[in-house]
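S.K.: Would you be able to build a 3D model of this:
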Amino acid sequence: MLAFKIFPFIQALVIILCFILPLKKVSLKYKILLAIIFGLGSLKQYIYIFSGGDMMDPKLSRYPAIFFDTIYFSSIFLFLLTLIRMIINGVYKLSRLNPGKFIIPAQSTRYAALFLLIACLIGGRAVFNGFAPPVDKFYEITVKNLPSEANDLRIVELADLHISAPTIPSEIEDIVKRVNETEPDLILIAGDFVDGTIEELDYMTKILFNLKAKYGVYAVSGNHELYSGYKNWIEYFEKGGIKFLENDGVIIRNEKDVPLLNVCGVIDISAHRFNLPEADIQKALANTDRNLPTIFMSHQPKLANQLKDKSDLTLCGHTHGGLMPGLKQIVAKVNGGYVSGLYNTGRQRVIVSNGTRIWAGAPLRLHDPSQIVYVTLKQ
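M.R.: Predicted structure coming up:
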């Protein structure tokens, strides 16, 4: 945590000392301007001091958030490009055994302009993608022992809605409209609904109460519910018709009372750190029919490694698809090998959603877009 707090200052110093100051043909006033934009831009996570938010939810409205995030991520990419230049030059100096040799001169305004252009294009595009509407992602999953009455059963998975200060109501209205138009049999929401309080977000979160599915809307908590007032939010959403399966399970039955499948869920795996119950797979399975297929919801996908012989289909979120190449591999590593898409683990199929929206703390995407996941079950 200390490294997370200190790193932005290190990044700012590297940009100022190793990128801006060495430039030969740039006047002092432009160097100061660059230092303000990209040096201070590196410190975006401290804006919450002035906005009244925190690192999890900076509480910036939409357009200020887009503005500061674009500068922030452009600063990160400029920092990375500066490091790459330093590494290339360092390796070249060592290979030639001459400290005066270099490939990319630090004082060159031509290279500096190129680096700035690349950093700003990537940063701007990443933030634009982060705030873009979700795409539709379709899966067809064959499930062993699926009753004939459940063949072609349609499920919509939402995850990581992250309704917060930069969100606008029309975004949530569009998601609800798109989901309802498909007339799903089940809607399953894999956590991280909100960043903020009920008083701040009610005018947007209540839009989710319009979600409609033949057999109901079910959900599990994510880690961000734990930061935002877990008990109040769970009670709030349940009053709105969204049933939470926190270490619980239900048997889904059709209109003729024929049992179709089990739907189970667990509380977020970090809940015990907030004096809440631990994620309990056995408790979630206690009231289910073991002869029926089981669909499991877990916000964090690493739990799927404990469900290989218990779940036929596990739906997760949390990873946001890894956000960008390079980081994606790291995110997969810390999430049990799961980061985005469909995984086969014996009996179990695991779908990790990229998230339906994006977290305001890191609203960027370079490869894996936000998505609404549609699953059709087949015999």
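S.K.: When you work out contacts or count neighbours from here on, use the C-alpha atoms and nothing else.
M.R.: OK.
S.K.: Okay, helices next: where are they in the chain?
M.R.: Counting by DSSP state H, the segments of the chain that form helices are 2-14, 28-34, 48-51, 62-96, 109-130, 169-181, 198-205, 223-227, 230-239, 281-285, 327-333.
S.K.: got the ones you listed as TSV, with mean neighbour count and distance to Leu40 columns?
M.R.: As requested, the helices of the chain are arranged in TSV below (neighbours: other C-alpha atoms under 10 Å; distance: least, C-alpha to C-alpha, whole Å):
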stretch	mean neighbour count	distance to Leu40
helix 2-14	15	7
helix 28-34	13	9
helix 48-51	13	14
helix 62-96	18	9
helix 109-130	18	15
helix 169-181	16	31
helix 198-205	14	29
helix 223-227	20	27
helix 230-239	15	34
helix 281-285	19	46
helix 327-333	16	24
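S.K.: The structure of the following sequence is requested for comparison with the preceding one:
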Amino acid sequence: MNDRVYSRRFSEHPAFWVVCAAIVTVICIYIFFKINEAQPGGTAGVIWLMSCGAMTGLSYLARRTKRLHHAQLRRWTDRAGSLWLLFVLYSFFALLVLELAGLIMGREIMPVWAELAAAFALSAGLIALGVKQAHTIQTTKITIETEKLPPGEERLRIVQLTDLHLGPYTGVALLAQILRRVREAEPDMVVVTGDVADGRLEGRGREIAMFRRIRPRYGVYAVTGNHDYYDDIDRALDFMRRAGMRVLSTEAVCAGGIVVVGVDDRDHLREDKWGLSRSETVIVNTRSRFRDKFMLLLRHRPVVEIGTQGMFDLQLSGHTHGGQLFPLLSSRLFFRGHSRGFKKLQKGSMLYTSNGAGYVGPPVRLMAPPEIVVIDLVRR
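M.R.: A predicted model of the protein is given here:
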């Protein structure tokens, strides 16, 4: 898949809905036949099909039409529809596993009604676990030794936030928990690596006030992500600036004795002079100006251009959500770039790709817990 696919939300591609509708229809019919096998001639199968149609329609209504004008109604409609679809998928996978186990053992493991009950219970349990995990922010701590701290500075603490996805589907309760974790970390600097917005951000005075309570001594720096561009990039930038963030748009600043470089979301695809991309140009130019300073690179996507390795010391990225919905093959596993976690690159450069703190689609995370990242730069 190429980067053009991601120039807009997946839910805005007509083909996405056609493929999803086809898959969900096949799965719902398969489960319908299983229900009829367990209760021949009963009404349970018909109720199942009617529920599938209604709940699938809710998701489409919330995401692809403007018929729901009330923000709260749209939010809960979207959540109900997306959670139901996830329930259907997980139930289907559970039934397949039970069927496969029966084929391997050469006999029926349990009656059909028991298979259905087990599949539905497992699916509901996984979703409940995923909802809880999506709303339980963890703190990931990393310590990096360096000789590039300024004289007298023994430790510089940086907190990374990414993929907050504030919008009609994310409430202030989750943001309050995220920012409480940030305050508890007592950072010297906060960096935000994109996807602050996931929808229009008008009338967000409460969230702005919450952000402005974060006052690290060396400031808050941010770069844009792909979702910031989807609805209204100007409103997203206005929100970030009013929230106290300095947005770095393909530029570098000195703060806390280090150099912070921020590149726009698609700078690695924009050609600049000398055959370099825009992000390569700013990285190379900044390293030539500040040879002895620690360079922190902020980039939303975990893309590392080969020619820049060794130019920066640490890159912080997000974008992937860590997969978010294990074991589903989330689209975020196919993005160009590196997977989640800490990586040592060539020539001394390092990369950390965060799972992010928010979510897209259903409010569920499995095997990809939301996080803020605390990076301590300490003198070697």
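S.K.: TM-score for these two?
M.R.: Superposed pair, TM-score by TM-score structural alignment, normalised by the length of the first structure: 0.81. Supporting alignment: 354 aligned residues with a C-alpha RMSD of 3.3 Å.
S.K.: re the thing from before, closest one to Ser311 of the first structure among the helices of the first structure?
M.R.: Relative to Ser311 of the first structure, the nearest member of those by C-alpha to C-alpha is helix 281-285, separated by 9.8 Å.
S.K.: ok, average deviation of that closest one from the second structure?
M.R.: Its matched residues in the second structure lie on average 3.5 Å from helix 281-285 of the first structure after superposition (mean C-alpha distance after the TM-score superposition for the first structure).
S.K.: I'd like to know how far the residue sitting nearest the centre point of the first structure sits from His299 of the first structure.
M.R.: The centre of the first structure sits closest to His320, judged by C-alpha atoms, centre = their mean, with a distance of 2.9 Å. For His320 of the first structure, the distance to His299 of the first structure (C-alpha to C-alpha, to the nearest Å) stands at 11 Å.
S.K.: between the helices of the first structure, which gets nearest to Leu188 of the first structure?
M.R.: When the helices of the first structure are compared for distance to Leu188 of the first structure using C-alpha to C-alpha, the nearest one is helix 169-181, at 11.3 Å.
S.K.: which other helices and strands contact that closest one?
M.R.: Contact partners of helix 169-181 of the first structure among helices and strands, from 3 or more C-alpha pairs under 8 Å, 6 or more residues apart in numbering; DSSP states H and E: helix 198-205.
S.K.: Next one: Leu307 of the first structure from Gly229 of the first structure, what distance?
M.R.: For Leu307 of the first structure, the distance to Gly229 of the first structure - C-alpha to C-alpha - is 28 Å.
S.K.: who has more neighbours, these two?
M.R.: Ranked by neighbour count (other C-alpha atoms under 10 Å), Leu307 of the first structure and Gly229 place Leu307 first, with 19 against 15.
S.K.: how about the nearest residue to that one, chain neighbours excluded?
M.R.: Gln348 (7.4 Å; C-alpha to C-alpha, 6 or more residues apart in numbering).
S.K.: And the one you found, what's its match in the second structure?
M.R.: By TM-score structural alignment, Gln348 of the first structure lines up with Ser349 in the second structure.
S.K.: Tell me the spacing between its match and Ile144 of the second structure.
M.R.: For Ser349 of the second structure, the distance to Ile144 of the second structure - C-alpha to C-alpha - is 12 Å.
S.K.: With Gly348 of the second structure instead?
M.R.: Note on Gly348 of the second structure: its distance to Ile144 of the second structure, by C-alpha to C-alpha, is 12 Å.
S.K.: repeat for Pro302 of the second structure
M.R.: 19 Å.
S.K.: neighbour count winner among those two?
M.R.: Higher neighbour count among Pro302 of the second structure and Ile144: Pro302, with 23 against 14, using other C-alpha under 10 Å.
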